[in-house]
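**Student:** return a 3D structure for these sequence lines:
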Amino acid sequence: MKEIALFISILFQLSILSSAESNDFSIDLIHIDSPLSPFYNSSLTQSDILINAAFNSISRAESFPLNTDVNSDQTITIPNRGSYLMPFYIGTVPRGSLAIVDTGSDLLWIQCLPCTNCYNQRLPIYDPRKSYTHHLIPCGSDSCRKVSKNSCGIAGECKYVVGYGDKSITRGTVATDIISFNNSHDGHIIEYPNTIFGCGYNNTGVFQPQGAGIFGLGGGPLSFISQHGAKFGKRKFSYCLLPFYYVQGSSKLKFGVDTQTNRRGVVTTAMVSLYPSTFYYLTLEAVSVNGRMLRPDERTVGNIIIDSGTTTTFLKTSWYKKVEAAVVEAIGHQSVALSKLNTFLTVNTFTCFAIFPTQKTSIIGNLLQVFFNIEYDLDKRTVSFAKANCLKE
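**Tutor:** Predicted coordinates for the structure are as follows:
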């Protein structure tokens, strides 16, 4: 614990405070399984980490909604199994914390004291009683109505419940406080007062002790990007992800920055508006293997979700079978040229395909996104991709 405390104190050293208005900023992300992570488990091999990630991805993929019926249950049922941790501060006297960054969630929530039931978090738990900038949101307010599964507390406060596909549940109050970040671009702390978040007092299930909660970057009205996008000029964010075993640098997450300008080979596609608004639905027309175009049997528009919290990639079963057969045929002719970083995994002595079949929603996982700069523009409703050296971003 001393080593973790030392790491966190170094990571969250305060420097000159700066205003959040019209400022873009950059944050270093930490992969949970990276040797640079304060929670790195040296007893796990790379194969162990990949196997665990594959099972977690399957669990997450199976919990995504099957349909886009606007009358269906609004609970976002995805398990708390992310890959990248986001450092931030919270409160009047900034308390350093780490949460799983997730484009498949909206509400930012963290564990709070005094706990009714909290999981074994390895970092100090935020205590709202020690922050005079912490304020409860009243039940019936516009902000409360934007929260899925909201209800009224005894004192008229807004309460929330978020359930996940692995049966984990977080319950608590909806509040506001100062959320701030260490801008890795210039070393200054940048503040976002009155950020709406969930203060979780009752959190049960199989939540990971490495994170204090979930940092939602989804497309819904209460995600951080939706709340504060206008303050840093535009509702835009991007990231460039490194594999978990890289120790030369950090993955980058940037807000309010035009990261695709003057890049070569940028591909831009439209976001598709489907329910729930949390998820970033895109249209994948086909998969090309050796110049052979393999198209889905079902609808094309909005047929895939891009997700930072799922490691492997998933295609609907009928589509996957076509792709798998084409890859097997290409390998038989020794003409396949797919990146080992993105589409194949080395597990022990085996080389495994990093794309899985699913009966639910197709998903672009974070492994396929490694060494790409990916930019989300919520105003233009687009997502852009460009190959990039994430060590130099």
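
**Student:** every contact and neighbour count from this point should use C-alpha atoms.
**Tutor:** Will do.

**Student:** the residue nearest to Phe244 when sequence neighbours are not counted: neighbour count?
**Tutor:** Of all residues not flanking Phe244 in the chain, Ser34 sits nearest, at 4.8 Å (Cα to Cα, 6 or more residues apart in numbering). Residues lying near Ser34 (other Cα atoms under 10 Å) number 22.

**Student:** now do Ala155
**Tutor:** Neighbour count of Ala155, defined by other Cα under 10 Å: 8.

**Student:** if we can go back for a sec, the residue nearest to Phe244 contacts Tyr40, correct?
**Tutor:** Yes. Counting by Cα atoms under 8 Å, Ser34 does reach Tyr40; the two are 6.1 Å apart.

**Student:** packing partners for the biggest strand by length in the chain?
**Tutor:** Looking across the chain with DSSP state E, the single longest strand is strand 189-204. Contacting strand 189-204 under the criterion 3 or more Cα pairs under 8 Å, 6 or more residues apart in numbering; DSSP states H and E are the following elements: strand 17-18, strand 109-111, strand 169-182, helix 224-228.

**Student:** looking at the ones you listed, which is buried most?
**Tutor:** Burial of the helices and strands packed on strand 189-204 is given as mean neighbour count (mean count of other Cα atoms under 10 Å); strand 109-111 ranks first at a mean of 25.

**Student:** could you also give me the structure for this next sequence, so I can compare it with the first?
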Amino acid sequence: MAPATRRAALPRRGGLLAAVLALAALASPARLAAAADRSSGAPDWHVVRVSSLLPSAVCTAAGARAAAASNSSSSLGVVHRHGPCSPLLARAGGAPSHAEILERDQDRVDSIHRRAAGAASAAAADAARASKGVSLPARRGVSLGTGNYIVSVGLGTPRRDFSVVFDTGSDLSWVQCRPCNGCYEQQDPLFDPAQSSTYAAVPCGDPQCRGLDSWTCTSGSRCRYEVVYGDQSQTDGNLVRDTLALGPSGALQGFVFGCGDDDSGLFGRADGLVGLGRNRVSLASQAAAKYGAGFSYCLPSSSSAAGYLSIGGAAPPNAQFTAMVARGDTPSFYYLNLVGIKVAGRTVGVPEAVFRAPGTVIDSGTVITRLPDTAYRALRRAFARFMRKYKRAPALSILDTCYDFTGYTTVQIPSVALVFSGGATVSLDFSGVLYVSKVSQACLAFASNGDDTSIGILGNTQQKTFAVVYDVTSQKIGFGAKGCA
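**Tutor:** Model prediction:
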């Protein structure tokens, strides 16, 4: 073992326990990690078999789906859109490469940064137009990216199931509908309003219509919406109401969503999108009266497994909470205060002000967590000190700290924990520490914003296996370890 690894692993306690652990350190970091785990409950190392680094080519989601179904009446199974459990994969022509996923991820990050930076001036311009009775122009939303997760929801009476992306960075939910002027090819047949006995159009005077970023009135006083995403994808259609089925027995009557009839862009073969943002048109807001003001989800450790999305419901007893920060300039996003990082149990030397100045968004659609440049550089240095025994590998797109594990049976990786305001300390699952494209290229799953002024983003890789709880009533966000496998 390298001397740096031994020093980092040695406990800070004196006496007999320190002597015992010091002797264990001479044997192996795996034994030391186990001893530290037993003594403190917070292991400083992940010891992982190399053969388990890559996901299975076979879907192993049956147990997780059953757990999701039993979680509450409004729980849905969650799968990665490019994994073997995805209903989209079979007809999508294969998954994109890791480099393509990460490049699209940067597009999403750029769009979040643009939206946050330009929100104040855009809001002022919109207010001026609205005061004159002028309909609002389309405002570019968050880029879709490709590292998304899929849920299946039911629409209409009788129910028809659709595979849609769920996104905490979007508000309006929508599916493609008949008749369609220009629709992309999707997994399932289009939603047909004529076949649903509970379908109704939303009139222009409805508050849900006037609350949209972009709307117009048709000659028949129907509300027409338009959403333009940051990657040039676009959906246009009628704002409508119908029954939304959630899980095995949950249903939301009169759910407002978009019936898209002119859609194009990077939606893959998804049937549409479910928005879980903070605005009142989102699913989270519309469901609050029936299920409670909040939701939770768990993203699985592997693309061959499944997690869940639950509307309402109780938080797990082990959840650690931090305050949900209100930001009026970008009301769709969920903010929280990241204040520190630990590597192998030791705090990385970054002033708290570095994190607080730009703030941090938690986002289900961003793959890789973005940090202020000062914080990322400090994290990278600390992580690399514990990884000296491994050969460095070439960078992978935005990921610049990569390692080659060829020839190893097991690897010992330092833990990474995120510290939030209020004291919540979230020790990441191994799947949240490294992004593994292949055994010879396993990369630290964080990236720099390139500056200290752009908002940080807590991506979905770091959220894996946690029950992530959005308690809107109490204005807090929680993380429950081992929420799913």
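
**Student:** and the helices and strands packed on strand 189-204 of the first structure: which comes nearest Ala53 of the first structure?
**Tutor:** Among those, strand 169-182 comes nearest to Ala53 of the first structure, with 21.1 Å by Cα to Cα.

**Student:** average gap between the closest one and the second structure?
**Tutor:** Compared with the second structure after the fit, strand 169-182 of the first structure shows a mean deviation of 1.1 Å (mean Cα distance after the TM-score superposition for the first structure).

**Student:** what range does that strand cover in the second structure?
**Tutor:** Strand 169-182 of the first structure corresponds to residues 234-247 in the second structure, going by TM-score structural alignment.

**Student:** so how far is that stretch from its chain's centroid?
**Tutor:** 22 Å (Cα atoms, centre = their mean, to the nearest Å).

**Student:** could you check how far the corresponding residue of the second structure for Thr311 of the first structure is from Arg139 of the second structure?
**Tutor:** Aligning on TM-score structural alignment places Thr311 of the first structure opposite Val367 in the second structure. For Val367 of the second structure, the distance to Arg139 of the second structure (Cα to Cα, to the nearest Å) stands at 24 Å.

**Student:** show me the residue at the heart of the first structure, geometrically.
**Tutor:** Asp102 (1.7 Å; Cα atoms, centre = their mean).

**Student:** chain neighbours aside, what residue packs nearest to Lys236 of the first structure?
**Tutor:** Closest residue in space to Lys236 of the first structure, ignoring its immediate chain neighbours: Asp377 at 4.5 Å, by Cα to Cα, 6+ apart.

**Student:** so which residues of the stretch 301-450 of the second structure form helices?
**Tutor:** 352-356, 373-385 (DSSP state H, counting those that start in this stretch).

**Student:** wait, I meant the stretch 151-300 of the second structure
**Tutor:** Under the criterion DSSP H, counting those that start in this stretch, the stretch 151-300 of the second structure contains helices at 207-210, 283-286, 288-291.

**Student:** ok, which of the ones you listed comes nearest Ala4 of the second structure?
**Tutor:** helix 283-286 (47.3 Å).

**Student:** matching residues in the first structure for the closest one?
**Tutor:** Under TM-score structural alignment, the match for helix 283-286 of the second structure is residues 224-227.

**Student:** next: stretch 189-204 of the second structure.
**Tutor:** With TM-score structural alignment applied, stretch 189-204 of the second structure matches the range 124-139 in the first structure.

**Student:** and the longest helix along the second structure, how far out from the chain middle?
**Tutor:** Ordering each helix of the second structure by length in residues (DSSP state H) puts helix 98-131 first. Distance of helix 98-131 of the second structure from the chain centroid (Cα atoms, centre = their mean) equals 17 Å.

**Student:** list the buried residues in it.
**Tutor:** By 16 or more other Cα atoms under 10 Å, the buried positions in helix 98-131 of the second structure come out as 98, 101-117, 119, 126.

**Student:** how about stretch 461-480 of the second structure?
**Tutor:** The neighbour-count criterion (16+ other Cα under 10 Å) identifies 461-472, 475-480 as the buried residues of stretch 461-480 of the second structure.
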